[in-house]
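Enquirer: A predicted structure for the sequence below; I have some questions about it.
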Amino acid sequence: MENQSAKKVWFVTGASKGFGLEFIKQVLANGDAIAATSRSIDGLKKAAGTDSENFLPLEVELTDETSVGNAIAETIAKFGRIDYVVNNAGYGLAGSLEELSDAEARHNFDVNVFGSLNVIRQVMPHLRRQESGHIFNISSIAGVTGGFPGFGIYCATKFAVVGFTEALQVEAKPFGIKVSLVLPGYFRTNFLESDSLITPAKQMEEYKEVRNVLSIHQNQIKGNQQGDPVKGVAEILKVAGIENAPLYLFLGSDALQMAQNKISFLHNETENWKHVSTATDF
């Protein structure tokens, strides 16, 4: 085993850009170690720009559980343990439910949902043996509110992350493992760039609102997002390992506002229709 000087060990997916790349910078600056994954190890090394002994770049295909398992094993072999896991990898898909093909929708789920599940299955045995650890699953405010025309499948993947993370939190607690959901709003990363936001191969001219919403995202919101990824990652690092870590961690004032709006909406819906809800009991 090498390099026992690092304080803590992080395992972060999707680390060649955005939040993931910022994790590399801040984790190393804190003196911790980080194993970072990407589909291209050359691109990852170039983006990270470091040869620190505390940095382990890994080429991983998250939809291949064997590839994920090998990456976890390499991390343990080099650093001896894993303390924090960040399921960060994912991409956006912008198209109406009707025009997106089955293959396009399923691939979004394969990466955004099943990729994280592959990591969880492979890392949990190690965390259980340690009786410690903290898993951060990166969802989105789009995992709480789905009212974005053209983003239904993407929202569905992020809703799925919310659902399985809530279950994981109670499943992992007896083993001393903490679990947190991170739900960012709009952050000034490359999420709205063409390599991170995919559009349908076959678009339908009938969906003018969907095209308009996409145009707003690409031409008005992109580059003007109010969230600072440097500050976002810094706040996650503050939460890491604290005794009473939150299950829900909203990042950004916009995310907080949208979450509060959803809470108000649900409250009003349940109050307005409780006479129907309660009419079905024996």
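Expert: Structure received.
Enquirer: use CA for all of it now, contacts and neighbours both
Expert: Fine.
Enquirer: Please identify the helix or strand for the closest residue in space to Met204 that isn't next to it in sequence.
Expert: Among residues not flanking Met204 along the chain, Glu99 sits closest, at 6.4 Å (CA to CA, 6 or more residues apart in numbering). Using DSSP states H and E, Glu99 sits within no helix or strand.
Enquirer: my guess is Glu99 contacts Thr199, does it?
Expert: No - judged on CA atoms under 8 Å, Glu99 makes no contact with Thr199 at a distance of 9.9 Å.
Enquirer: dropping in the other structure now:
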Amino acid sequence: MNNVWFITGSSRGLGRSLTKAVLANGGRVAATARQPKQLADLVAQYGPQILPLALDVTNATQITEAVVAAVGHFGRLDVVVNNAGFGITGAAEAYTEEQVRSQLETNLYAPIAVTRAVLPYLRKQRSGHILQISSIGGRVGNAGVSVYQAAKFGLGGFTEALAKEVAPLGIKVTSVEPGGFRTDWAGTSMTFAPTIADYTAVNQRADYFASGDFVAVGDPAKAAQVLLDLVGHPAPPVHLVLGSEAAAMLSKADSERKAEFEHWLPVSLSTDHAEAENFLDTPMGRLYLNNTPPGNA
């Protein structure tokens, strides 16, 4: 394996596990981090296989510089991993304005910005795979993590639309949606909103994370191996759920959504204009449901 990877947040958590796995399998990595000196041990071990780069993913200039440096050094990019991010817990009304902005800037705007920066290179190559490290929290909403999940739901929607956009160009895109993994997401990288006493369940979740008692079921080394295998797959999924926790949560949520949708379907259908034709027979219906561009029979 000789792919060139560009990985954000490569010094900690899943990003570090993935960086180590790629290097151990012979790949090359443009490894970005706020403090690239934290990658010194990997540089000592793997030498020219790794290019450590300073990158604050909320800094647009640094994003451009890091991508240009990676392409200039390795000559191409094959896999781009938007991994950098952090969690926050609290009631929606309790977050400070700075906390809300920080979540959206780091967990949503940043991966969009990195994706937009690398797309011209991947488009020119007519190849590449973008992995957006999202969360099961981008598919299932839970009390206490509303702003974090707002960013992840947004990232999932961006990814799904982008995958359709760039597929004709030979570029693959996958939203990776893990449950809890044994990283520091719920530990040292977790932040908290001010407490409002009325939100009992939310506060209990925050206290649990802060206590250090939470032990996730997911193994980041196994997740890294899955992602290594994924980039060699000829037809990777647009959404990839990781972990039994995430699978159970999504299965339950999908069942509840389906039941709610079917219960309210008569109301949904009642709002069409009296003169409207069947949606499936319209140009937009062909575009969305049959993948046939408007104007084509």
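Expert: Sure thing, it's come through. The structure presented is a predicted model; accordingly, all values stated were derived computationally and were not measured.
Enquirer: ok, back up a step: and for whichever residue in structure 2 pairs up with the residue nearest to Met204 of structure 1, the neighbour number?
Expert: Under the alignment (TM-score structural alignment), Glu99 of structure 1 maps onto Ala94 of structure 2. Taking other CA atoms under 10 Å as the criterion, the count of residues near Ala94 of structure 2 is 15.
Enquirer: ranges for the strands of the stretch 51-200 of structure 1?
Expert: 55-59, 84-87, 92-93, 134-138, 178-184, 197-198 (DSSP state E, counting those that start in this stretch).
Enquirer: closest one to Val9 of structure 1 among these?
Expert: Val9 of structure 1 lies closest to strand 84-87 among the strands of the stretch 51-200 of structure 1, at 6.4 Å (CA to CA).
Enquirer: For that closest one, grab the matching residue range in structure 2.
Expert: Under TM-score structural alignment, the match for strand 84-87 of structure 1 is residues 79-82.
Enquirer: Next, the buried residues of the matching stretch.
Expert: 79-82 (16 or more other CA atoms under 10 Å).
Enquirer: With structure 1 overlaid, report how far that stretch is off on average.
Expert: Following the fit onto structure 1, the mean deviation recorded for stretch 79-82 of structure 2 is 0.4 Å by mean CA distance after the TM-score superposition for structure 1.
Enquirer: Figure out how far that stretch is from the centre of its chain.
Expert: Distance of stretch 79-82 of structure 2 from the chain centroid (CA atoms, centre = their mean, to the nearest Å) equals 10 Å.
Enquirer: Same check on stretch 67-74 of structure 2?
Expert: Worked out by CA atoms, centre = their mean, stretch 67-74 of structure 2 lies 23 Å from the chain centre.
Enquirer: How about stretch 177-194 of structure 1?
Expert: For stretch 177-194 of structure 1, the distance to the chain centre is 6 Å (CA atoms, centre = their mean).
Enquirer: What residues of it count as buried?
Expert: 177-189, 191-192.
Enquirer: between the buried residues of stretch 79-82 of structure 2, which is closest to Ala224 of structure 2?
Expert: Val81 (11.4 Å).
Enquirer: if we can go back for a sec, is it true that the match of Glu99 of structure 1 touches Phe192?
Expert: No - contact between Ala94 of structure 2 and Phe192 fails when scored by CA under 8 Å: they sit 9.5 Å apart.
Enquirer: Pull up the gap between the residue mapped onto Ala113 of structure 2 from structure 1 and Glu98 of structure 1, please.
Expert: Correspondence of Ala113 of structure 2 to structure 1, assessed by TM-score structural alignment: Asn118. In this view, Asn118 of structure 1 and Glu98 of structure 1 are 29 Å apart by CA to CA, to the nearest Å.
Enquirer: So for these two, which residue has more residues nearby?
Expert: Using other CA under 10 Å, the more surrounded residue of Asn118 of structure 1 and Glu98 is Asn118, with 20 against 11.
Enquirer: Go through structure 2 and flag its longest helix.
Expert: helix 244-269 (DSSP state H).
Enquirer: Mean distance of it to its aligned residues in structure 1, please.
Expert: Counting by mean CA distance after the TM-score superposition for structure 1, helix 244-269 of structure 2 comes out at 1.0 Å.
Enquirer: Now do the same for Gln35 of structure 2: its match in structure 1.
Expert: Match for Gln35 of structure 2 (TM-score structural alignment): Ser40.
Enquirer: ok, that match - contacts?
Expert: Contacts for Ser40 of structure 1 were tallied using CA atoms under 8 Å, 6 or more residues apart in numbering; they are 59-60.
Enquirer: Check whether Phe153 of structure 2 really touches Ile133, as I assumed.
Expert: No - Phe153 of structure 2 lies out of contact with Ile133 (CA under 8 Å); the separation is 11.8 Å.
Enquirer: Just give me the match in structure 1 for Leu242 of structure 2.
Expert: So, by TM-score structural alignment, Leu242 of structure 2 is matched to Leu251.
Enquirer: was I right about its match contacting Leu181?
Expert: No - look at Leu251 of structure 1 against Leu181 with CA under 8 Å: they stay out of range, at 10.4 Å.
Enquirer: Look up how far Pro149 of structure 1 lies from the closest residue to Val119 of structure 1 other than its chain neighbours.
Expert: Spatial nearest neighbour of Val119 of structure 1, chain neighbours left out: Val68 (6.2 Å); criterion: CA to CA, 6+ apart. Distance from Val68 of structure 1 to Pro149 of structure 1, counting by CA to CA: 33 Å.
Enquirer: Then Pro125 of structure 1?
Expert: 40 Å.
Enquirer: The two: which has the busier surroundings?
Expert: Applying other CA under 10 Å to Pro125 of structure 1 and Pro149 shows that Pro149 carries more neighbours, namely 17 against 11.
Enquirer: Next, the contact list for that one, please.
Expert: 96, 209-210, 213.
Enquirer: Please identify the buried residues of the longest helix of structure 2?
Expert: 245-247, 249-250.
Enquirer: would you turn the residues you listed into TSV with distance to Gln99 of structure 2?
Expert: Output for the buried residues of helix 244-269 of structure 2, formatted as TSV (distance: CA to CA, whole Å):
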residue	distance to Gln99 of structure 2
Glu245	27
Ala246	26
Ala247	29
Met249	26
Leu250	27
